[in-house]
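Trainee: Predicted model follows, preceded by the sequence.
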Amino acid sequence: MPKAYVFTRNGGPEVEALVEQDVPVPGPGELLVAVRAAGVNPVDWKLRTGYIRPGSEPQPFPTVFGSEAAGVVEGLGPGVEGFTVGDEVFGNPVTGGYAEYTLLPVAVTAHKPAGLSFADAAVLPVAAATAYDGVRQLGPAPGSTLLITGAGGGVGVFAVQLARHAGVHVIAAASAAKKDFVESLGAVHVESGPGLADRVRAAAPDGVDAIFDLVGGDTLRSVAPLLADPAKLISAGGKPLAVELGGAAVARARTAAVLDEVANLVVTGVLRTHVTATFPLSGAGEALRSVENGHARGKTVLEVDA
């Protein structure tokens, strides 16, 4: 039987397990996909702890980890058009991506370009698409200054690149260990942690025009007062707090069109995926720990054998 990496109840790493499960059956508008790669994201371990996405219902246990995946179409649900068995695709799974088989809804599934690897495609549906939606939402003008918190992580890496491509001056808040990495993307590094706001003021004496927050909590509270216009604050890391502070959550489009666009940006060289660590499905726990502990730089991917 095919394998999947799941959590059996809410809790810490102790509730995770690699299990065997039946091949899922695609419903209307769904694709059965043999997974070749799955992205690892902070939301994965947050869901394990009991976090529920706004507007979502709790999933029954065991729950398969994973919010983005790439693979090969093995079956079509009723009413599916535009896809055939054998197509290489990527998107947001409805039955979890840390698995040998998953279901992808066609509404948020795109064809994988031939010039894009499965590993690179698997990091686009959450990380790159969130960055794309957020930068588009802010619409920073060329020459303006954008502060990105959590800039060394999966979403941050794409956000820095997109903003720099638009001619924006980027202040990247990240750990000291990620200084060289974010500077290689064209950003000005400031070390995260206590005193961050003062370091941002020193790096941007003329102020910042917008903030793209990927951390939330005390970090978000500390930097929000740097803005003259609170409406220029968006967050994917502390959405309710951002609203409380006068900003907004990142407005996710969640469409196949956005996936097509970010894939094209990678193929044409505008974006680099910066997949810096890969693990087999059997190493999913180790991969999650690297992301959960905040040590991951760029994107972490699980690769599933064909």
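Mentor: Structure received.
Trainee: Going by C-alpha atoms from here, please, whenever you check contacts or count neighbours.
Mentor: OK.
Trainee: what about I52, how many neighbours?
Mentor: 14 (other Cα atoms under 10 Å).
Trainee: do the same with L245
Mentor: Neighbours of L245 under the rule other Cα under 10 Å: 17.
Trainee: so R48 sits in a helix?
Mentor: Yes: under DSSP: H, G, I helix; E, B strand; the rest coil, R48 falls within a helix.
Trainee: does the closest residue to it other than its chain neighbours sit in a helix, a strand or a coil?
Mentor: Leaving aside its sequence neighbours, R48 sits nearest to N10 (Cα to Cα, 6 or more residues apart in numbering; 5.3 Å). Recorded secondary structure, N10: coil (three-state DSSP).
Trainee: Make sure N10 is actually in contact with T49.
Mentor: Yes: between N10 and T49 there is a contact under Cα atoms under 8 Å: 5.0 Å.
Trainee: Could you check which of those two is surrounded by more residues?
Mentor: N10 (19 against 16).
Trainee: That one and E30, how far apart?
Mentor: Separation of N10 from E30 (Cα to Cα, to the nearest Å): 27 Å.
Trainee: swap in D120?
Mentor: Distance, D120 to E30, using Cα to Cα: 22 Å.
Trainee: In addition, the following structure is provided for comparison:
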Amino acid sequence: MRAYGFHQAGGRDQEAFLDVPVPEPGSGELLVRVRASGVNPGDWRLRNGEYGTVGPAVLGREVAGTVVAVGDDVTGVAPGDEVFGGCPGMVGGWAEQAIVTASFAAHRPDAVSAVDAAALPVAAGTAFDALDALDLPAGATLLVNGAGGGVGIPTVQLARARGLRVVGTASAAKQDLLAELGAVPVTGGDGVADRVRQVIDRVDGVFDLVGGDALRAVAPLTAPGHLFSVADKPLVAELGGRDVPRDRSTRVLDALAALVASGDLDPWVRTVLPFDRAGEALAQVEDGHTLGKVVLTMP
């Protein structure tokens, strides 16, 4: 079958369309005929070798499609079902057919398109898990550091759906969007902590999506136990905070799909490209020139 990935870890010159065997679903896995697949920063980082990968490998970490076959120990899913979920390890989703982890897959409701469903497992799933970990009560205030990015946009929406007040740091170009989503936008950079204090009387939790100096600047705004980051694990630990524990379960995907169906969550897919333009899609995400999610569609 046709897939898109890379020959060996490195730059964009290693990317290519590949001719690979159709994978066999193992225990706890589904084989899915892919209809749509999300594009994430983790894809180019995998190609770069940041996760220790040598290659060759097929890219893609999340898909929506039709079940073709199920492996052992899989219940509640049958061939022909429309599902979405996350892809394990090196068997990526930028392919005509892909392996999906059954425990991180869910039935796709009719009210949720394949394109929107394919954008949920990674970014929105991370946002959902972060809010579960923070466990803030309705009326509490959450600071999202880097709120205008792929994880930040669903975080703002999910937090608002839980009744939280949200302050989001972002560049000037993304502040109108944050305000539209119900957050109070604040410009990042030098003096950000003072700007946050000017618009809100307290910060009950911080979810960081930037890391480095930007994380260090906002960390004092909340108690260490309410500081989480997925962008800088060493630094957040040094500051007394934590990485976000990922659930990656059917429960999370069902909840996200229900929120999309109800209109409380927009996956914010703003770029949809055909599979033939996979390299272009990845380049857009790697260059950071996209607003919202990028999704590939299969013929």
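Mentor: The structure has been received and is ready for your questions. Please read all numbers here as calculations on a predicted model, not as lab measurements.
Trainee: TM-score, when you put one on top of the other?
Mentor: Here the TM-score for the pair of chains, by TM-score structural alignment, normalised by the length of structure 2, is 0.94; 297 aligned residues with a Cα RMSD of 1.6 Å.
Trainee: Can you list the residue ranges for helices in the stretch 51-200 of structure 1?
Mentor: Here the stretch 51-200 of structure 1 has its helices, by DSSP state H, counting those that start in this stretch, at 118-121, 129-138, 154-165, 179-184, 196-203.
Trainee: Give the equivalent position in structure 2 for A284 of structure 1.
Mentor: Matched across to structure 2, A284 of structure 1 falls on A278, judged by TM-score structural alignment.
Trainee: is it true that its match touches T297?
Mentor: No: counting by Cα under 8 Å, A278 of structure 2 stays clear of T297, with 9.4 Å between them.
Trainee: from what I can see P140 of structure 1 touches I211, true?
Mentor: No: applying Cα under 8 Å as the test, P140 of structure 1 and I211 come out as separate, 9.9 Å apart.
Trainee: what is in contact with these two at once?
Mentor: Counting by Cα atoms under 8 Å, 6 or more residues apart in numbering, the common neighbours of P140 of structure 1 and I211 are L146.
Trainee: who has more neighbours, those two?
Mentor: Set side by side, P140 of structure 1 and I211 show more neighbours around I211, with 28 against 20, by other Cα under 10 Å.
Trainee: From R33 of structure 2, how far off is the residue sitting nearest the centre point of structure 2?
Mentor: The residue lying closest to the centre of structure 2 (Cα atoms, centre = their mean) is A123, at 1.4 Å. Using Cα to Cα, we find A123 of structure 2 at a distance of 22 Å from R33 of structure 2.
Trainee: give the contact list for V210 of structure 2.
Mentor: Per Cα under 8 Å, 6+ apart, neighbours of V210 of structure 2: 145-146, 231-232.
Trainee: among those residues, which ones are buried?
Mentor: With burial judged by 16 or more other Cα atoms under 10 Å, the buried subset of the contacts of V210 of structure 2 is 145-146, 231-232.
Trainee: Between the two ends of stretch 288-303 of structure 1, what distance do you get?
Mentor: Stretch 288-303 of structure 1 stretches 14 Å from its first residue to its last (Cα to Cα).
Trainee: Off-centre distance for it?
Mentor: 11 Å (Cα atoms, centre = their mean, to the nearest Å).
Trainee: What lines up with the residue nearest to the centre of structure 2 in structure 1?
Mentor: A123 of structure 2 maps onto A127 in structure 1, with residues paired by TM-score structural alignment.
Trainee: what's the distance between that match and G217 of structure 1?
Mentor: Taking Cα to Cα, one finds A127 of structure 1 at 20 Å from G217 of structure 1.
Trainee: ditto for T268 of structure 1
Mentor: Applying Cα to Cα, the value for T268 of structure 1 to G217 of structure 1 is 36 Å.
Trainee: Between those two, which has more neighbouring residues?
Mentor: Counted by other Cα under 10 Å, T268 of structure 1 and G217 do not tie: G217 has more neighbours, with 14 against 11.
Trainee: which one in structure 2 is aligned with the more buried one?
Mentor: Under the alignment (TM-score structural alignment), G217 of structure 1 maps onto G212.
Trainee: And for A69 of structure 1?
Mentor: In structure 2, A69 of structure 1 lands on V63 (TM-score structural alignment).
Trainee: Would you mind finding the match for D264 of structure 2 in structure 1?
Mentor: By TM-score structural alignment, D264 of structure 2 lines up with V270.
Trainee: Run a quick neighbour tally on the residue lying closest to its match once chain neighbours are set aside.
Mentor: Counting by Cα to Cα, 6+ apart, H165 is the residue found nearest to V270 of structure 1 once chain neighbours are left out, at 7.3 Å. Other residues lying near H165 of structure 1 total 14 when counted by other Cα under 10 Å.
Trainee: Ok, the one 4 residues further on next?
Mentor: Other residues lying near H169 of structure 1 total 24 when counted by other Cα under 10 Å.
Trainee: Let me see the contact set for it.
Mentor: 142-146, 163, 187.
Trainee: Can you add neighbour count and distance to V64 of structure 1 and give these back as a markdown table?
Mentor: Formatted as a markdown table, the contacts of H169 of structure 1 follow (neighbours: other Cα atoms under 10 Å; distance: Cα to Cα, whole Å):
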| residue | neighbour count | distance to V64 of structure 1 |
| --- | --- | --- |
| P142 | 13 | 42 |
| G143 | 12 | 43 |
| S144 | 16 | 42 |
| T145 | 21 | 40 |
| L146 | 28 | 36 |
| A163 | 26 | 33 |
| A187 | 25 | 36 |
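Trainee: between those, which is closest to Y132 of structure 1?
Mentor: Among the contacts of H169 of structure 1, A163 lies closest to Y132 of structure 1 (Cα to Cα), at 9.3 Å.
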